[in-house]
Structure formats: structure tokens, C-alpha cells
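Student: Provided below are the primary sequence and the corresponding predicted coordinates.
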Amino acid sequence: MTHDVFNQVPPHTGHDVSADPALVEGLRRECADWALGELRGLGTLAGSARAQEWGRLANDNPPVLRTHDRYGNRIDEVEFHPAWHDLMAVAVEHGLHAAPWAAARPGAHVARAAKFYVWSQVEAGHGCPVSMTYASVAALRHSPALAAEWEPLLESRSYDFGLRPASAKRGVLAGMAMTEKQGGSDVRANTTVAEPLADGTYAITGHKWFNSAPMCDVFLVLAQAPRGLSCFLLPRVLPDGTRNAMRIMRLKDKLGNRSNASAEVEYEGATAHLVGEEGRGVRTIIEMVNMTRLDCVIGSACGMRLGVTRAVHHATHRSAFGRPLVDQPLMRNVLADLALESEAATAVMIRLAGATDKALRGQTNEGALRRTALAAAKYWVCKRAPGHAAESLECLGGNGYVEESQMPRLFRESPLNGIWEGSGNVAALDLLRSVAKEPDNLDAFFGEVDQAKGADTHLDTAVREAKDSLTDPATLEYRARQVVERLALVLQASLLVRHSPPAVADAFCASRLGPERSLAYGGLPPGADFGAIIERAETKII
């Protein structure tokens, strides 16, 4: 023995991930407190060493593409480590996928958002097929006959992996394929074609540069039909058991999200079914995209929560220069600042899930709010995630830079939600187009924000500035990011002022909206209640 091992931080396990004050309070506000019991069970599993080991193994053993069997037959199968299937089974069993669509209970989509947020802290990659399956139902409902056929399987809580006809499975998962080599976000530049056949189906021929979750059972695909770009439902296996002509060319070698398969595919006359009307593919699939954009916000909020809890845990158990890190003023400032960002992301995530739930139940004003607020949050919350992950990692020092800490995995994952479903520019411009076409959307947005009017002078000033920033249309597109950032911040601040403790709301408004804003984390004013803010970010061992 050359030395004793001491002053090392114990594993961050044995806690309830759902014991998150901002999350629990949000569920109660949005009529989903009935789900708290199941959420606690899922949170306890998420905080266990067993589940965290699943996450590690799934990332250390990424999927492998098998294009052919031993006899030379084309199979296009993706193999996963057993840990991936463990993660997926829990997600599906708890209804993180399409189960809320079958629920008549108010708050069903909020409860699902909370569970997605909690369980994704174990491992983010497997959230992709879960999210796609959830979102696919919104688009499928443009074709009631297809929805009637596929929804029961999509909503099933049975995880049934493997390529078989849908009729032989207890549950199915859905993916999506929109972008092509030459187009990216400009899907109207797609060249993949859909030829109508005599039996009412279509033959799809072409390619997709990004196919999300190619191991799924069915996909929503965009292709050029005789009347223009259209949306199609394309199954992997046909009813007679034969493989559809969808060829997986290779899996993407990605920065992060390594446990999940993303692929380049080609179609050689693949059989597909029209969803919605011919020529209205973007309008149809945008229903799915808006749902996955919500999950991008949830995913970024989830990553922030994971980062700050890991940072606080480390600082609580690690000492330097004679005292615990968590007691040192500058570290307290950094931790509290990270906690503010996390809580603001969680608050807006829950509000958007509530607006989604209410809009689906026919509340028009909630739908108008969602159309503007979702674009703002998709831009800003996802944009803040990488910097937050980097600062959280830095709180662990060199220990955070090694793979065993799991912080590098969080850092690699952090940019993804900002790219998925439209990068920052796309989200910002979508918001401007939305309010230009439907001014009522902006009225609904400020109607929400103005509920906190008079409670904080920084917020009142920022709201006036946000409204003024929309009055010069000649330069609006150039300023889109600045405008949308301010809209997102006033929404977050309004939610915190109304629903969070004064320590949180006051510090957020002063540091994000006040005249002495800091560009780096750790710039909170000396009068902030660091202790109260950090305490809300702590995880308690069960």
C-alpha cells in the first residue's frame, strides 16, 4: 500500500431521481399529481446502481448493423446489447412512449413528460425511439383508418423487439425519416419518389440521409408523390412476413447518443401507405415534429438536472483547502447558478407539457401559447444545454473529464437536442413565421407572461423590451436569435416568479434580465440566497 484513498466522492446512486421539487410542484399545477406514485417508483429505479449500469453498458456497447445473414440474404437488422433492451422495456412498461394518447385522464401528457425526464437521466440515447413513437400518433391521426390499425400497438405497454409482422407483435415502435443528402432541413428539396399502385399503396424509391431509430417497426417518411411532397407510413415487415425494401446502408458514427442507432437508408420500391393528403406532407408530419420538439426541450432540461445534481453531489462530498467545496463562496455561486438554469428549464418544460395536454383536449388558447412558447423553448433551452453540461463537468475537475464519471457522456449528448427537429436558426425563424401568420399566438404568449406583471422590476422591463423588439420587421430576421432568446427568458422568469420560491425567482430575474448580467455561470449577485437555491438541487439518499 503506497497511500490511503480518502476524500473521494461516493457513487451517485441510491436516490429517487423524481424527488425534484420543481418537477413535483409542476405536476401538481398541471393536473398530473395522480402520477406521483408511479413516478416515485420509476425515480427510485432510475437512481439505482442497477439502472445506471444499464446506461453505462448500453453506451459502451453501441448497436451493430447486420446487413446480411450467413447465407448472403439481406436482413438489415440492428443488434443491441441486452442493457439497451432493459432500458427500453422499462420505458415502454411505464408508458413513456405513446401510452398517453390512449388515456382519457387530464394531465396524461404531463405525467408522460415527467417520466421521460426522470428515466432519461439514466441514459439519453434510448429516448429517441420512445420519443418518435410518442410523436407518430399525432401525424397518424390524419388518416383515421391507419390510426385505428396502428395506434393500439403503438400505445401498448409491451416491449416486443424483433422484425416480425405487426399482427404477430404485442407492441411496436415508430421512427421517422425526413432529411436527405441534398436538403437537410429543407425537406421540399427531397428527391425520394412515391409511385401510387393499383392496390392503394405506394412504392417508395430513394434515400434518407438520417433515419431515426432504424430498428423500429414502422416509419413516417416524406416522399414526392404526383401531387407533391407527402407523408407515408412505411412498415419494416409486410403482412406476409417478408422484409420491406428498406435497406440500411450504414449506421452513423456520432459524437454522442451512441447507444441509439441512426442510419442512412435506401428504398427500392418499398411499400408504404399515404398519411393525410397527397401534397400536404409537411403539414402532416409537422404534427409529429412538434411533439418531438417538446421532447427536445424535455431532454435538455433532463440533462441540466442530471448535471447540476452530479455537481452538487460532488461538491458536497469533496473537500479542498480545508473545507467542503459546497461551502466555498465561489463554488456556491456556480452551483446555485447551474441550479437556476436547471429549474427554469424544468418549469418551462412542464408548462409546455401542460399546454400540450390542454390543447389536445380542445383548449384553443393553450394551443396558441404552445405554438409560440415551444419554438422559443426549443431554441433557448436546447441552446443552453451544452454550456451547462460543460460547467457541471468542470465542477468535478479532472474527475469529471474521465468516462467513469459519466459526465463526458452528458457533455457529448448535450448539443443534440439543439440540432434535432430543426437547429437554432430553424426554431427562431419558425417562431417569427408563426406570429406573423397568427398574431393571436403572440397574444397568448404575452397573456401567459403578463400573469407575473408587477412582481419583479427586471421582468417588467424585459417584457417591455421583448415586445418592442418585435416592432421593426425590416431587421427582424437578422435579430431572430436575440428576439427569441428574450422571449424565452421572460417566459421562464414569469413561471419562476409565479411558482418557485423567491430565492430562485429573484436570483434568476436579476442575473438573466438585470443590468449586470454575467456571460459565465457563477455571476449571481452577492445577495442571492445560495443555500436555498442549492438545497432544491440536492438529491437525498434513500
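Tutor: Cool, the structure landed.

Student: make it CA atoms for all contacts and neighbour counts henceforth
Tutor: Fine.

Student: thought Ala124 was touching Asp295?
Tutor: No: in this structure Ala124 lies outside contact range of Asp295 using C-alpha atoms under 8 Å: 11.3 Å.

Student: hold the first one in mind and look at this next one:
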Amino acid sequence: MASDIRVTTNQAPPLVGHNVVTADAALVEAVARHAAPEVVDDIAPIGALAGTAEGREHGMLANEHHPRLTPYDRYGNRIDEVEFHPSWHWLMERAVGQGLAAAPWESDSPHAHVRRAAGFMAWSHTEPGHGCPISMTYAAVPALRADDALAKEWTPLLASLSYDPGVRAASGKRGALAGMGMTEKQGGSDVRANVTEARRTSVDGEYTLHGHKWFTSAPMNDVFLVLAQAEGGVTCFVVPRVLADGTRNRLDVVRLKDKLGNRSNASSELEFEGTVAHRLGDEGRGVRTIIEMVAATRLDCVLGSTSLMRRAVNEATWHTAHRSAFGSLLVDKPLMQNVLADLAVEAEAATALAIRLAAAVDDIADPHEAALRRIALPLSKFWVCKRTPALVAEALECLGGNGYVEESGMPLLYREAPLNSVWEGSGNVNALDVLRALGREPEVLDAWITEVGRARGGDVRLDRAIEDTLALLGSLMGDPASLEVNARRLAVRMALVLQGSLLVRHAPAEVADVFCASRLGTSYDGVFGTLDGGDLRAIVDRATPVTA
């Protein structure tokens, strides 16, 4: 009997109707461990909405309909406005309303940053691009604390749960978003090479800026933290989009970048020529002033990359659980199980580390937590962001040709995967920052040793890896000529040991066993699907989403 070619068979159903929070055992356990079960309940609605067909559709539409720059209005007035698709605003409204921007800084909850981190990871399943302005808004608040008056002016608006887009004075808005402008054409990560000039005005603390910023995302945000050269050196400034009297500050949007990755977010070049700015912190202390913003955005790089991993693993495990080939489901094939389990272990290790970092922010007054954050942030930013492109590529391959078409959502994840290794310092910058922390702040090594030491005795491979890593560090510190060239090697080992310690202490035995056997040995080649033994099916089942 001939089959009807119009009827599709052996295709996985759409991955919708699942709660991306409660269906993720690793995330639920990490949040309950570092916060409380009630926090899981609190963010469950975020996970439910992120797993809907509606959320997925808005994410696709926001990327299909790119932002559009309008430099002039119909009368020839310079307006420099960027128009976004309604789906962008739908995503932003819910992200802000769910407290994923700067709300944790004004919260009385002892677990506000863990809640926000888990919610940020879950909501990013809808679409990663709009996480950029959300992240910058979150990160701006600790930097603003360098000036009490500026912090009091902006923090309540940035921490608001109201999304209020539009070019208007801050005094007339229910909520605000922040951006940052550091990178210039000639400098990149070397911000001390910036040439944008800051000139004093007759008003105390006020300057005008003159120069060009090479990358400034979300140019429609309400306020920007910008680095420029003042008489005393590189200085941080607060630049409002609209001045207090309602006139538009001069932020000329030169163009929107045609970039790799998401297309929903507008990345731009800005020119300043007489742009009004307010000094934040002392002249010449700009890097130190903005470093807290950098630290917070680095955390979000880890959260964002982990979210990409989690979404990719969800798609791969879901597809293989419903797709048959050569007589059985793909997920039942031993080699496919090996690949999927390897991907799932990587995503779980990233999840455990990401939530642990957020917990350190919640308890930053504790000296151990502060020191651990200092060393673990660049370690995690380096390693988790480096692993994401390889993981997403392997997950895409699990879907075969179906994963190569835009409707699957996998191409967007693949294009987006390298982003966080570039943003807020490339891999080299973060690896070198690890060396800088170890060389200047001895307490950070003590914090790392204490943290990983909490798992001593739990796995002999982890114990050996701790000793080997300390021996590597000792040999490098004793040979300054080889220190920098081996910075990545050291960062990889320290990050893996930190992940391993968390999994040995908290993950199911099968997950910790596979991680230690593969990642902490000497023969791991980094290729997914080369695990040797372990309860692979249990690991895959743990990572496979369940729909309602």
C-alpha cells in the first residue's frame, strides 16, 4: 500500500510545553542547594513561559526582523533611533518584569542573585540576544556605587520591574536600561589605549565627550557607562541618552553592526561630539571604577553560555528520543548515548559552576566568597565559554540535517555560541586575569584550595587532579618565563578541578564518575562521545526534557 507523501512520519514533535526550570534536574538541585526550594517555586513560572510555543515564536521573530536604524526624522532632525520588532519588546518586557535586570541589587532576599541567575538562564532559552541589555543593566549598578548621587538617581530605575522603552528623560520613566561603551577601534581589550577625550565643563563633575566607540550594544538604552581620557587618565563616565531638561544628548549612531550571532540585538558604533557626561569615580581610576560592571557581565557570560548549552542539550536529547534510524530510536544507539551523555555532563558541570558563582555574589561580604568570586569568574568565563561552541556544534549534529535549518533554532545557537568568549575579555584576557589574581591577591588561591578541598576523599581522580594542578601552578610560578605562555593550560586545569569538586559533592554518582574519569584524566581529547564506561543511559534520561 502506497504511503501518503503529505503525511510526515518519524519526526520529533516540537519541543514545547515543558518547563525549562523544573524539567532541568541539575538546575533545580543547584538552586535548592545554594538558595532554597522556594526559589525554585518562585522561578518556575519563568521556566513555564520560556518553554511555550509562544516564547519560542517570539524568539524566532525577533531575529527574523532585524533592528532598523533611523538617523533622521522626516524633517531632517537627527534622532538616531533604533526600531525593534514587537517580539523584541515582548521578550524584554517579561525579562524586566521577572526581575532579571537589576532588581537583585535592591532586593532584601538573601538569594536574590541565585534566583536571578537561574531565571536568566531559563529565560534565555527563548532568545539570547535580548539578554545583552538585561545583563548590562544588571551590571551597571555595582559600578554606579562609586558615586552616591549618581547611584541614587539611576539605581531605582534600573532595578524597576517596569519595561518602559522610548527616548525620554529619566524623570519621566517608570524604568530604565543601561549600556556600556569601552571598546574603540584602535584598542579592543586594551582600554588604556582609548582616545575618546573628556573635557571639563564649568559644572562640577560634568564633562563633554569627543570620540568614537567601536562596539556599543543596545544604543536605545537610557544611560551608558563610558570610558574616556580625562586630564588625569582613563576615567569612567555616566552618559544619559536624554538630558534632564528633556533634550536629546548627542549620541550619534554611526551604523548597526552586521555581526555573527543573534540579529535581534542592535550592536552599534557611536560617535560623541560634545556629548554630556558625568564623572563616575576619580579621574584616572576608570578601569577600577568599571571593574565591578565587568565582573557582573562576566558572570552573565557564564550564565548565557550555560543557557546555550542547556538549550542545545535539550534539543539533542529530545530529538533523539523521538527519531528512529536503522530499526530503533537514536537514543537507544550505544554511540549516540555516549555523545548525549558527554554533552549532558558538560552542561551539568557548567550549571553547577554558574549557580555557585551567583551564590558567591549573594554572600559577597564573606571573605571566602569574595576571594572565590575573584578567581572563579575569570576561570569560568574562560572555560565555560570556550566549551560552548564545541558542545552546540555536536548537539546540532545529533539532529542531522534537521538541525541545520533555521526553523530548528539550532543555527542561531551555533552562531551565538562564540560570543561570550569575545565579550568582556577574550580567552587570553581572562586566562591572564587568572595569573594577575594569583600574583597579586594570595587569598584567591586559598579560596580555590578551600573550595575544591571540600570534595577531597570523594574521588581519587579528583584528589590526584588537585595535587597535579597545584604542582603545575608551583612549577609555573617558579619559572616566570613560562608563566604567561601556559596561562590557558593552568586556567583549564583549575576550572575543571573546580567543576569536578562541585559534581563530586553534589551531582548523582553516575554524573560525577563520568566527569572525573574523562575530564580529570590525562588522555581526554575533548571530543564529545569518547566516554569509557559509566551509566550513560541514566545520564541521558536525567538531561532529557519532559513535556506536560
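Tutor: Right, received. Where do you want to start? What you see is a predicted model; the values in this text were computed from it and never measured.

Student: how about Ala376 of the second structure, what's its partner in the first structure?
Tutor: When the first structure is aligned by TM-score structural alignment, the residue opposite Ala376 of the second structure is Ala373.

Student: Can you find the partner of Met136 of the second structure in the first structure?
Tutor: Matched to the first structure by TM-score structural alignment, Met136 of the second structure sits across from Met132.

Student: and what of Val226 of the second structure?
Tutor: Matched to the first structure by TM-score structural alignment, Val226 of the second structure sits across from Val221.

Student: Can you tell me the SS state at that match?
Tutor: With DSSP: H, G, I helix; E, B strand; the rest coil as the basis, Val221 of the first structure sits in strand.

Student: what do you get for the one 3 residues further on?
Tutor: Going by three-state DSSP, the secondary structure assigned to Gln224 of the first structure is strand.

Student: quick one: contacts for it?
Tutor: Asn190, Thr191, Thr192, Val193, Ala194, Ser230, Gly279 (C-alpha atoms under 8 Å, 6 or more residues apart in numbering).

Student: Correct me if wrong: the second one contacts Ala223.
Tutor: Pointing back at Thr191 of the first structure there. Yes: using C-alpha under 8 Å, Thr191 of the first structure is in contact with Ala223, at 7.1 Å.

Student: Between the two, point out the one with more neighbours.
Tutor: Ala223 (28 against 19; other C-alpha atoms under 10 Å).

Student: How much space separates that one from Thr205 of the first structure?
Tutor: Ala223 of the first structure sits 9 Å away from Thr205 of the first structure, going by C-alpha to C-alpha, to the nearest Å.

Student: coming back round to it: what about the match of Met136 of the second structure, which helix or strand?
Tutor: Using DSSP states H and E, Met132 of the first structure sits within helix 127-140.

Student: again with Trp84 of the first structure
Tutor: helix 82-93.

Student: what residues are up against the match of Met136 of the second structure?
Tutor: Applying C-alpha under 8 Å, 6+ apart, we find Met132 of the first structure in contact with His97, Leu173, Ala174, Gly175, Met176, Met288, Thr292.

Student: Quick one: the residues in the second structure that stretch 289-305 of the first structure pairs up with.
Tutor: Mapped onto the second structure using TM-score structural alignment, stretch 289-305 of the first structure covers residues 294-310.

Student: cool, and stretch 39-46 of the first structure?
Tutor: Stretch 39-46 of the first structure maps onto residues 43-50 of the second structure, going by TM-score structural alignment.

Student: Now find how far off-centre the matching stretch is within its chain.
Tutor: 19 Å (C-alpha atoms, centre = their mean, to the nearest Å).

Student: contacts for it?
Tutor: Contacting residues not belonging to stretch 43-50 of the second structure are listed as 17-22, 55-56, 98, 115, 118-119, 122-126 [C-alpha under 8 Å, 6+ apart].

Student: try stretch 290-299 of the second structure
Tutor: Outside stretch 290-299 of the second structure, the residues that touch it by C-alpha under 8 Å, 6+ apart are 135-136, 138-143, 225, 236, 354, 357-358, 377-378, 381, 424.
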